[in-house]
Every structure is written in C-alpha cells, then in structure tokens.
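> The amino acid sequence is not available; the structure is as follows:
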C-alpha cells in the first residue's frame, strides 16, 4: 500500500480519498489554512476548498477538525509520532539485553535525606 508523508503526518492511499484530497487533508492536519495549502501546491484557494469539501463529504463530516479526527479513526492518516513510538517499543522488545541501558532509580532516597536534614536543622534552631 502506498503512503504519502507530509510534515509529521502520513496518509494511506486507497482508503477512500483521492491523492490530492489526501494531500490537502494532511496539510489540514498540520494546521495549515487553505491559503497556505494553495501556496504549497501552487493551485488556487478555491481548488483547495473543493478538495477539502470533497474529503469532508466522503467522510461524512462538517468541520475540518472532525475531518482530521474521522480520518484518524478510519486509519487514513496517522501522526508519525505514533509510528515512531511503535518502532521504539518494538526495538525495546527485540533487544532487551542492552548493557548500556540504565533505568532511573526512584527518588525515595533523596527525599528521605532531605527530610532528615530539615529535621536536624529544625532541631538546631529550637535548641
């Protein structure tokens, strides 16, 4: 299956949207306005509006935010951070015996030491 990657988003072709509609949707997901998308593709702002309206009709939504949410729900688009997180978790499962990996200790010791010092200081002030 073919994908289109724009910025921090990836879109999957063949899931109900035309390629240009998907590209416009990915730019909408990045927070771009119709004017910015038109400049990006070198087309008119009206052309962008028509493509976004067509995508909204196909997915059955009335607003841009709902368009992005519905496209994510139908797995037409996905943010790359999800792909990166999945890759990192798969890597951690495959290579669990990494000698360079260090886990942080719980900060309990430091908290206990601070409490002891503060109690000692308070005792000195009262004496």
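Perfect, thanks for sending it. Note that the coordinates shown come from a computational prediction; the quantities given were computed from them, not determined experimentally.
> rest of the way, CA atoms for contacts and neighbours
Noted.
> all helices of the chain, in order?
19-29, 34-41, 45-59, 64-73, 80-94, 108-126 (DSSP state H).
> which of these sits most buried?
Of all the helices of the chain, helix 19-29 has the most neighbours on average by mean count of other Cα atoms under 10 Å, namely a mean of 22.
> And that one, what does it pack against?
The criterion is 3 or more Cα pairs under 8 Å, 6 or more residues apart in numbering; DSSP states H and E, and the helices and strands that helix 19-29 contacts are strand 3-6, strand 9-12, helix 45-59, helix 64-73.
> adding another structure so you can compare the two:
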C-alpha cells in the first residue's frame, strides 16, 4: 500500500519524487498558506520552509510556486480530495438514480406588449 499524507483538502503521495517534509510544505502551499504560516504550523523557521519549497521546485523543474503545485498535480504527487467526491457523484449519476437529478423549468419567455395606436386616436399635443 502506498503511503499518503493528507493536509486539509489535499492528499499527497510519498515515494513519487519529493521528500516527506517537502511534500508537507507543498500541500500547505497548495492550500494557500504563506511560508510564515507554514513555519508557524510546523514549528520551523520560515527560511526552512522557503528552502524546502525551492528544493521541491527544483525537483519538479519549475521556478514558481503556482507552477510547482500544477506540476505536482500533473505528476499525481498531490491531488485534491474533492476529486473523490466528484467521481462518486459522476458514478452515482451513471447508475441512473433520479434523486440526484434536478428538474429544470423551461425558461420563461418575456414578450413585450406593443400597442398600435391609430393616428386619429393619438392625443394631440398643443402648445
């Protein structure tokens, strides 16, 4: 069985190129945490977090943290946990259970009412 690390709404897989601490910091970064926030949570110096994240970026061959997260997702090192929920909903819909479907009403058509007035019926404007 493969070892995983769960952090918030993200799951990281060990043994796919990143050290355990690097993976923890990448997962925290994927949650939108800054280096100072990550350092506070893990009880390390912010410089340690920056160094570990730069090591992870080097290993993944990228120069920015957003690219690091995208590359880690592409290589399936990290994945959002919500994908499991989306898969469950998709499978449930394929089974054919109508309770999951939402009935939609037909869109209402809005029509403008136009009134044609004859020349003789128009009120006369006088000055």
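Here it is on my side, so go on. From a predicted model like this one, the values you see are computed outputs, not experimental measurements.
> So after superposing, what's the score?
The TM-score (TM-score structural alignment, normalised by the length of structure 1) is 0.80; 117 aligned residues with a Cα RMSD of 2.0 Å.
> Need the helices and strands packed on helix 19-29 of structure 1 in a markdown table (columns: distance to residue 88 of structure 1).
Formatted as a markdown table, the entries for the helices and strands packed on helix 19-29 of structure 1 read as follows, by distance: least, Cα to Cα, whole Å:
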| stretch | distance to residue 88 of structure 1 |
| --- | --- |
| strand 3-6 | 19 |
| strand 9-12 | 18 |
| helix 45-59 | 32 |
| helix 64-73 | 21 |
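> out of these, nearest to residue 38 of structure 1?
helix 45-59 (5.2 Å; Cα to Cα).
> and that closest one, which stretch of structure 2?
Aligned by TM-score structural alignment, helix 45-59 of structure 1 corresponds to residues 46-60 of structure 2.
> Could I get the helices of structure 1 in a markdown table, plus columns for distance to residue 11 of structure 1?
Supplementary listing: the helices of structure 1 in a markdown table, determined by distance: least, Cα to Cα, whole Å:
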| stretch | distance to residue 11 of structure 1 |
| --- | --- |
| helix 19-29 | 7 |
| helix 34-41 | 16 |
| helix 45-59 | 13 |
| helix 64-73 | 9 |
| helix 80-94 | 10 |
| helix 108-126 | 45 |
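> Just give the nearest non-adjacent residue to residue 56 of structure 2, would you?
In this structure, residue 56 of structure 2 finds its nearest non-sequential neighbour in residue 22, 6.1 Å apart by Cα to Cα, 6 or more residues apart in numbering.
> correct me, but that neighbour touches residue 53?
Yes. The pair residue 22 of structure 2 and residue 53 passes the contact test of Cα atoms under 8 Å, sitting 6.3 Å apart.
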